[in-house]
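In: Predicted model and sequence follow; I will ask about them next.
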Amino acid sequence: MQAPSVGGVLLPRGNGQTVRLSRGASLTDFAEKINANPASLVQVMLNLGEMVTATQSVSDSTLELLAGEMNYVLEIVSPEEEDRELLESFSIEFGEDEGGEEALVSRPPVVTVMGHVDHGKTRLLDAIRKTNVVAGEAGGITQHIGAYQVATEVNGEERAITFIDTPGHEAFTAMRARGAKSTDIAILVVAANDGVMPQTIEALNHAKAADVPIVVAVNKIDVEGADPTKVRGQLTEFGLVAEEYGGDTMFVDISAKQSLNIDSLLEAVVLTADASLDLRANPKQDAQGIAIEAHLDRGRGAVATVLVQRGTLRVGDTMVVGDAYGRVRALLDDSGASVEEAAPSTPVLVLGLTNVPGAGDNFLVVDEDRTARQIAEKRAARERNAAFARKGRRFSLENLDEALKAGEVQELNLIIKGDASGSVEALESALLQLDVGEEVDIRVLHRGVGAVTESDINLATGSDAIVIGFNVRAAGRATQMAEREGVDVRYYSVIYQAIEEIEAALKGMLKPEYEEVELGTAEIREIFRSSKLGNIAGVLVRSGEVRRNTKARLLRDGKVMAENLNIEGLRRFKDDVTEIREGYEGGINLGNYNDIKIDDVIATYEMREKPRG
């Protein structure tokens, strides 16, 4: 059966057939799947009121609109599934150990150390490795990501443990957001004299979200005011109950500075791994794993620290890491010494890649250079396409109702940041008490005091969460990161407004949202004093237009000097006017506000309803 013709070309009807496309596909990709002319699909989209070119990456919703119009069922293939299919086309299985149970050999646990700044994470690693990395750090903050392997004796048997030394939980979660399961166990370092701090809770929430067992290292027990029992009590509130209190979390009291009980901590890690995890891998297959960190070295080119998860990586192997590939020129261990091979759970620095991969990218060894190049190129193309279509693919309050109806989401993940712990707790408590029916749960992944950070956006990216800022804003590059990743960040100054909006979103009836639109700017050239009207600004309109009765703010050297002003009077020569356009001069009266100077800028704006998308 044929669809009506578009431009004289008959289009195939789908009759409910399924079309599988990757995220960020173009109309040309769609046309290839259904054996149609891409130009005719462009015409169909025009008829539907959408201007789309044939080769442009389009969003999932646009593809669904087109598929629905032509009676096809669209299935968007996830990046992970697409990568698996790509590797299957080369007869490669990723993430699976080859051979049966008899081929598997036990491997060391991979551990990440997390905790509040200045609670002794680096000093602990320092004590474990018996080398001094603290001295080489700027301001005592870890500047790089490395990985180290150490040995400890448990029940008379020597056991190895691999430590990933991350600069905090941000990197840990950035890797998790890319689908990387890099860590088997997390050590949470808490200072016995400080107790649980905001970043401790943040680190704990990141570890819980990654679903890894936690061992607690209560550090600084040698310091005055140390109270390890208090730490155990505080962490009980967050679901970490010590074994001596009837729970299943191992707590070890240590002093990293004095190297006290370090062996007990390592033993606790091994025992936790043995009790909770089945850590085995096949060392005889082609190596697979993940990149922990990568950078461009002036003398060596692109270098990557990789963690081998299965198989054995050898010098001379051809490997693909994300969209980078190359033949392994050299392998270096954590002390910088050359090694010939790396077994499962062994971290090594790899030399010989074409470009710098990303943290969390998967790596695998293949037979031929040509295969490696083809896989890397296809991954790079897919990443580019997905980036074009990424915006808006995550859940926002606007599309939450549709996602609920479509069964895509059963819980709303939230990250709450505020100006004070009391208001954050009050907001969290009120949100968790919302009655929104049985089809959806509200889950607060993390709450904290302070600005919305890149770490929060990372956590939201990995967990499809919505970020709520209460009386706080985003810090650093968090805003750009949220826009790039399509994370919905909401700012509120009234607690009830936040509660109402989230309740409304869950019930599918969000109220209009308003945004500020700049109308024009005017530069003050002269100041006229009037006994009746106060100071009048003689201005030149630099951009847009200035209208009477609109809102304005006064800028001096780029800084906001006054907000919420009104353009009460507007004159051209001796005539009252309603507006002055760009390039014209005139007089502006700001009502009772008289603190104006020559070269100040008056910026006018209005609030307009924002279309919901």
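Out: Nice, I can see it. Not measured: the values here are computed from a predicted model. Numbers count the residues shown, from 1 in each chain.
In: From now on I want contacts and neighbour counts done on CA atoms only, so please keep to that.
Out: Noted.
In: Please report the distance of the closest residue to Val315 other than its chain neighbours from Glu341.
Out: Leaving aside its chain neighbours, Val315 sits nearest to Val328 (5.2 Å; criterion: Cα to Cα, 6 or more residues apart in numbering). Val328 sits 10 Å away from Glu341, going by Cα to Cα, to the nearest Å.
In: do Asp419 as well
Out: Separation of Asp419 from Glu341 (Cα to Cα): 51 Å.
In: now swap in Ala498 and tell me
Out: From Ala498 to Glu341 the distance is 55 Å (Cα to Cα).
In: the more surrounded of these two?
Out: Ala498 (20 against 17; other Cα atoms under 10 Å).
In: name the element the more buried one belongs to?
Out: Using DSSP states H and E, Ala498 sits within helix 495-506.
In: Would you mark the buried spots in the next helix or strand after that helix?
Out: Using DSSP H and E, the next helix or strand after helix 495-506 towards the C-terminus is strand 513-530. Residues of strand 513-530 classed as buried: 518-525, 527 (neighbour count, 16 or more other Cα atoms under 10 Å).
In: Let's have these in CSV, adding distance to Val409.
Out: Listed next are these as CSV, based on distance: Cα to Cα, whole Å:
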residue, distance to Val409
Glu518, 37
Leu519, 40
Gly520, 43
Thr521, 45
Ala522, 48
Glu523, 51
Ile524, 54
Arg525, 57
Ile527, 59
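In: In addition, the following structure is provided for comparison:
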Amino acid sequence: ITQHIGAYQVHHAEKLITFLDTPGHEAFTAMRARGAQVTDIVVVVVAADDGVKPQTREAIDHAKAADVPILVAVNKIDKEGAQPERVRTEMVGLGLQPEEWGGDTMFVDVSAKARTNLDDLLESIVLLAEVEELKANPTAEASGAVVEAKLDPGRGAVVTILVQRGTLKVGDAVVAGAHWGRVRAMNDYKGEKVKRARPGEPVEILGFDSVPEAGEYVHVVVNDRRARQLAGEKANRLKTESLGRRSGKKNSLESIFDRARGAALVPDLNLVLKADVSGSLEAFEDEIAKLPQDEVTVNVLHTGVGGIAESDIMLAAASDAVVLGFNVRPVGDARQVADREGVEIRTYAVIYRAIDELRDAMEGLLAPEEVEETVGTVEIRTTFRASKVGVIAGSYVTDGKITRGAKCRLVRDGTVVYTGEVASLRRFNEDVREVNTGFECGIVLKDFMDVKDGDVIEVYETRQVERTLA
């Protein structure tokens, strides 16, 4: 079992492939939550004798949420009881259709122990990289991501960096979030000293003033002074954000509901679902699937049986999701992580209560409908000109009322010839605010003089009405 992130490189067909070996999904999620897209391709390794495990499902959910192409390596095909076809069938259920079955996911059967088909796996990775057109500029200012970092008693902060762009050199001033330093020494994945690192190369560097977090974005700056300044600014910003998080959740069902009122509409609602037993989870998902999703989509990023773990919170933080639990509670430090990351956890004992709240949140995301109501109808009986105002329509209010500044349409022989507003409204040479049914008045329309006897003015108003799901 992998206990930490390792980064190493393999040569294949004159190409260099860098592998990041992650401990399950947690580091991958934490990196993504901090905005670092460190992987170009995800290789999901599934044992041919065990099949799909809960952690496999979780790893795939994280890879999909990060929008990274997935390649499946079916391992241990040399073992007794190995069933690579069963693995493929199970993976289809997770949305990964093998190419040989008409899908677009590459599957490679391998045995790491017997070294069977490992070249085929490397060839598939190279091929997928070519299809995805993965390229980087080696001449730009160097930047990348922190893969892992630790404090060594003898050497100080030891930081493993994956260079993603440009060329990192010894002596460069670097910044990673609220941490800065100058590259004093650089070792490759074999531990050998190197002077420079090009895109895609993992290196261990010395020289940071403190230990940055995994997944932090690293970039080269012009000098130490600038590095120190940027790190200080980031530290202050993190402090402010931390205070802000304490005062309110970043993403909750209420905030989603309120977002519509602020017109910052989002088209979808991301969820992480946890339940006590798989039957409850299926019922939960079935009820969500029944919600009308023509205009607002509910994305279930991950489902799982058992308590709400830290990895669930980190996935929710990375994807602006809400965590919903059915008969489960946060375990370990999940509650503290949720408070720190601003993720809302909602727990329920009755599925229908969860569905009702979800429906409310979805309705909050719908754009309000604009409804038009006719306020009054006015008949033009005569017209006369005035030197300062132009054409005045001598009119009679046949229904409702007319108000100065109201929206209106001019209808002639059944055709709308003008849409605008009432600029002026008079009775007996006096300006008035409104005229009701059965009264005569003089009307001037805004920027329109071509009024004729027999025309009809329709006065209307519009209002926005909150919509409900069908």
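Out: Sure thing, it's come through. Quick caveat: nothing in here was measured; it's all calculated off a predicted structure.
In: Mind checking the TM-score on these two?
Out: Once superposed, chain against chain, the TM-score is 0.75 (TM-score structural alignment, normalised by the length of the second structure); 363 aligned residues with a Cα RMSD of 1.6 Å.
In: any idea which residue sits dead centre in the second structure?
Out: Centroid-nearest residue in the second structure: Ser319, 5.0 Å away (criterion: Cα atoms, centre = their mean).
In: Tell me the counterpart of it in the first structure.
Out: Ser319 of the second structure maps onto Ser463 in the first structure, with residues paired by TM-score structural alignment.
In: Which residue range of the first structure does the strand with the most length in the second structure align onto?
Out: Within the second structure, and with DSSP state E defining each element, the longest strand by residue count is strand 369-386. Using TM-score structural alignment, strand 369-386 of the second structure lines up with nothing in the first structure.
In: Show me what that strand is packed against.
Out: Where contact means 3 or more Cα pairs under 8 Å, 6 or more residues apart in numbering; DSSP states H and E, strand 369-386 of the second structure is packed against strand 390-403, strand 456-465.
In: just to revisit the earlier point, who touches both of Val328 and Glu341 of the first structure?
Out: When Cα atoms under 8 Å, 6 or more residues apart in numbering defines a contact, the residues bordering Val328 of the first structure and Glu341 alike are 314-315.
In: Quick one: neighbours of the residue mapped onto Ala475 of the first structure from the second structure, just the number.
Out: Correspondence of Ala475 of the first structure to the second structure, assessed by TM-score structural alignment: Val331. Val331 of the second structure: 12 surrounding residues under other Cα under 10 Å.
In: Val331 of the second structure against Ala309, yeah?
Out: Yes - using Cα atoms under 8 Å, Val331 of the second structure is in contact with Ala309, at 5.6 Å.
In: Skipping its backbone neighbours, what lies nearest Ala191 of the first structure in space?
Out: Nearest non-adjacent residue to Ala191 of the first structure (Cα to Cα, 6+ apart): Asn219, at 4.7 Å.
In: got a list of what that neighbour touches?
Out: When contacts are counted by Cα under 8 Å, 6+ apart, Asn219 of the first structure touches 119-120, 189-192, 253-256.
In: Checking the residues you listed against the second structure: which ones persist?
Out: Retained in the second structure by both residues aligned by TM-score structural alignment, their matches' Cα atoms under 8 Å are the following of the contacts of Asn219 of the first structure: 189-192, 253-256.
In: The second structure: matching residues for stretch 166-179 of the first structure?
Out: Counting by TM-score structural alignment, stretch 166-179 of the first structure sits on residues 22-35 of the second structure.
In: still on that earlier bit, show me what the helix holding Ala498 of the first structure is packed against.
Out: helix 400-405, helix 421-432.
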